[in-house]
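Novice: quick one: sequence and predicted model below, then my questions.
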Amino acid sequence: MNRLRRARLQGVSDSISELIETLRDIRDNEENYKENMPENLYGSERYEKAEEAVEQIEEAIELLESATESIEEAMS
């Protein structure tokens, strides 16, 4: 792989890393929101939606981390 394509891939990898950090921040905020709900809302639809959002964001993070690993392997 030549330098230009390697540099472009590095740029993509860097962008994905920024997205991962943003998603982690959003996930942490949603987790904090969920954990600070009053006890009477545990198990409610609102609580379940927050829990599902956290799970989906975590899955997105894992997929993006996998993409970053694949890009790094392609550059080596």
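Specialist: Everything's here; your move. Residues are numbered from 1 along each chain as shown.

Novice: C-alpha only now, for contacts and for neighbours.
Specialist: Noted.

Novice: mind listing residues that contact stretch 37-46?
Specialist: Residues lying outside stretch 37-46 but in contact with it, judged by C-alpha atoms under 8 Å, 6 or more residues apart in numbering, are residue 47.

Novice: in this structure, which helix is the longest?
Specialist: If you go by DSSP state H, the chain has its longest helix at helix 3-35.

Novice: now the following helix or strand past that helix: how far from the chain's centre is it?
Specialist: Once the chain leaves helix 3-35, the next helix or strand it forms, by DSSP states H and E, is helix 45-75. Helix 45-75 has its average C-alpha position 4 Å from the chain's average C-alpha position, going by C-alpha atoms, centre = their mean, to the nearest Å.

Novice: okay, one more to line up with it:
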Amino acid sequence: MNKLRRKNIQEVIDKLTSLQNDLESLESDVESIQDEEIEYRDNMPENLQGSERYEQADNACDSLETARDGLSDLKDSIDEIISSLEDAAQ
């Protein structure tokens, strides 16, 4: 591989690394929101547990967990892509 292609690969790696940092920040944001929603749900009075309001909060917690897991999976995929690009640049 020539120097120009290696340079181009490095530019792609740098962009992916930046994207990965953004994803980490987003994952942290989603986790904070999820923690707040869990606390809200768990602190509902007993008479509201099992209510529609409780179910909505519970569903929101599940959806936020799915979103957080998706962001984590995306970061893992980017790791694999970066690794493949580094192998290609050798």
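Specialist: Nice, thanks for sending it over. Owing to the predicted nature of the structure, the values given are computational and were not obtained by experimental measurement.

Novice: so what number do they get for TM-score?
Specialist: Put the two chains on top of each other and the TM-score (TM-score structural alignment, normalised by the length of the first structure) is 0.97; 76 aligned residues with a C-alpha RMSD of 0.9 Å.

Novice: circling back to that earlier point, which helices and strands sit right next to the longest helix of the first structure?
Specialist: Judged by 3 or more C-alpha pairs under 8 Å, 6 or more residues apart in numbering; DSSP states H and E, the packing partners of helix 3-35 of the first structure are helix 45-75.

Novice: ok, for the spatially most central residue of the first structure, nearest residue in space, not its chain neighbours?
Specialist: Among the residues of the first structure, the one closest to the centroid is residue 61, at 2.7 Å (C-alpha atoms, centre = their mean). Leaving aside its sequence neighbours, residue 61 of the first structure sits nearest to residue 20 (C-alpha to C-alpha, 6 or more residues apart in numbering; 5.8 Å).

Novice: hang on, the earlier thing: show me what the residue nearest to the centre of the first structure aligns to in the second structure.
Specialist: Taking TM-score structural alignment, residue 61 of the first structure has residue 68 as its aligned residue in the second structure.

Novice: which residues does that match contact?
Specialist: 27, 30, 31.

Novice: between those residues, which is closest to residue 9 of the second structure?
Specialist: Minimum distance to residue 9 of the second structure across those is 26.4 Å, recorded for residue 27 (C-alpha to C-alpha).

Novice: list the contacts for the closest one?
Specialist: Counting by C-alpha under 8 Å, 6+ apart, the residues that residue 27 of the second structure touches are 68, 71, 72.

Novice: any idea how far residue 63 of the first structure is from the alignment partner in the first structure of it?
Specialist: With TM-score structural alignment as the criterion, residue 27 of the second structure lines up with residue 20 in the first structure. With distances taken as C-alpha to C-alpha, to the nearest Å, residue 20 of the first structure is found 10 Å from residue 63 of the first structure.
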